[in-house]
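Q: Quick one: sequence and predicted model below, then my questions.
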Amino acid sequence: MELQPLATFRVELAPVLHVGRTRWGDRRVIGIVGGSFSGPRLNGEVLPGGADWQVVHEDGSASIDTRYTLRTHDGALLYIQTQGVRHGPPEVMARLAAGEDVDPAEYYFRLFIRFETGSPDYAWLGRTLAVGTGRREPNAVVYDAFTLT
């Protein structure tokens, strides 16, 4: 198995909506307001809409669950879903929560990525698993995506 670079995604985010503590943890909804992606196999824009339906657990780790829509450079629409985890030392996670710029080497942020589309040109994405490594910026998430071959 090998990793093949797909694209770098920059997903711009709305302010965090705190739903509150549920039986799963601290539920947060973070709307997606736009962005872009570019790489050797995929280029285009992140469309407004969708969100990260995130849970922050007692140990400070976050379960990531996003769903949103992409438009490729040639007009195809892609549905994307990511699921992952972000964790690190409490002081690092506190700095992230405060909106500070934190070196991604100080915390762990990994994703599974799935795609759906009706476009014949991008049908291969629906038959491909992808993974990513991410970093959180004050108003965006940036992640490098790779297909598993």
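A: That came through fine.
Q: C-alpha only now, for contacts and for neighbours.
A: Noted.
Q: longest strand in the chain, by residue count?
A: Criterion DSSP state E: the longest strand present in the chain is strand 3-22.
Q: How about that one, which residues are buried there?
A: P5, L6, A7, T8, F9, R10, V11, E12, L13 (16 or more other C-alpha atoms under 10 Å).
Q: and if you look at stretch 89-98?
A: Neighbour-count burial for stretch 89-98 [16+ other C-alpha under 10 Å]: V92, M93, L96.
Q: for comparison:
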Amino acid sequence: MPDRDAPLPDRRTLLLAGLAAASPALAGPALAAEQPAPLTDLPLVMPRMEFVYEAVVEIAPLVPLGESPLGERRIVPITGGRFQGPRLRGTVLPGGADRQLVRKDGVRRLDALYEMKTEDGAILTVRNRVTIDPGRDGAPDYRFSTIDVTAPEGPHAWLNRLVLVGTLASLRPAQEAVLVRAFRLA
């Protein structure tokens, strides 16, 4: 039975406990440091993610475009592929491309624009902006993206109302392709 006379924890303590539960890696010394007071009394609600689709995007060899003041520019043609998820599936159409900038600090910024055709014939336009930070000091690579999908009116119009985030993984050397996984923020 809880002690009714015990003081209730303050909002900061509850927030930090929730953060520690959601991300144990942050529960160390970073949480022990004094944190600023919250700006409002609104509860902190962490977004959830729901899987939308994964795509195997086939690619051609990289084409260097030369150095710029911001870093090395290059392009990777998209030659095809396939995608599927709980509510859609189809093929990645050839003709798109992934424009890349390798910054002076080693971070790669990718901006891919391509089309996917669903089984029922709808054409989806996908813009996938990826940040890749190579792991340093034994840390894994950071490979996350924001994905915009534009769908025609009809059965796939629900895609126009989503905020999508994604992951990217190379399928080399087994296949000249990358794996894109898209998740809806909910």
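A: Everything's here; your move. Because the structure is a prediction, the values reported are computed rather than measured.
Q: Any idea what the TM-score comes out to?
A: Scored against TM-score structural alignment, normalised by the length of structure 1, the superposed chains reach a TM-score of 0.85; 137 aligned residues with a C-alpha RMSD of 1.8 Å.
Q: Tell me how many other residues crowd P138 of structure 1.
A: 15 (other C-alpha atoms under 10 Å).
Q: returning to that earlier point: tell me roughly how far the longest strand of structure 1 lies from structure 2 on average.
A: Superposing on structure 2 and averaging over aligned pairs (mean C-alpha distance after the TM-score superposition for structure 1), strand 3-22 of structure 1 comes out at 0.6 Å.
Q: gap between that strand and the chain center?
A: Here strand 3-22 of structure 1 is found 4 Å from its chain centre; the criterion is C-alpha atoms, centre = their mean, to the nearest Å.
Q: And the next helix or strand past it?
A: strand 25-38 (DSSP states H and E).
Q: Structure 1: strands as residue ranges?
A: Using DSSP E, the strands of structure 1 run over 3-22, 25-38, 44-46, 51-56, 62-72, 77-87, 108-116, 130-137, 140-148.
Q: how close does the equivalent of F144 of structure 2 over in structure 1 get to D74 of structure 1?
A: Taking TM-score structural alignment, the alignment pairs F144 of structure 2 with R110 from structure 1. R110 of structure 1 is 28 Å from D74 of structure 1, where distance means C-alpha to C-alpha, to the nearest Å.
Q: which of the two has more neighbours?
A: The residue with more neighbours, out of R110 of structure 1 and D74, is R110; 21 against 9, by other C-alpha under 10 Å.
Q: Without its sequence neighbours, what residue ends up closest to the more buried one?
A: Nearest non-adjacent residue to R110 of structure 1, counting by C-alpha to C-alpha, 6 or more residues apart in numbering: T133, 4.6 Å away.
Q: For stretch 97-114 of structure 2, list every residue counted as buried.
A: 97-103, 107-114.
Q: now, among the residues you listed, which is nearest to A20 of structure 2?
A: Taking C-alpha to C-alpha as the measure, A20 of structure 2 lies nearest V107 of the buried residues of stretch 97-114 of structure 2, at 28.8 Å.
Q: Now do the contacts for the closest one.
A: T131, I132, D133, P134 (C-alpha atoms under 8 Å, 6 or more residues apart in numbering).
Q: Surely the third one is in contact with D105?
A: No - here D133 of structure 2 does not reach D105: they are 9.1 Å apart, not a contact under C-alpha atoms under 8 Å.
Q: Quick check: the residue nearest the centre of structure 2 vs I147 of structure 2, distance?
A: For structure 2, the residue nearest the mean C-alpha position is G166 (2.6 Å; C-alpha atoms, centre = their mean). In this view, G166 of structure 2 and I147 of structure 2 are 7 Å apart by C-alpha to C-alpha.
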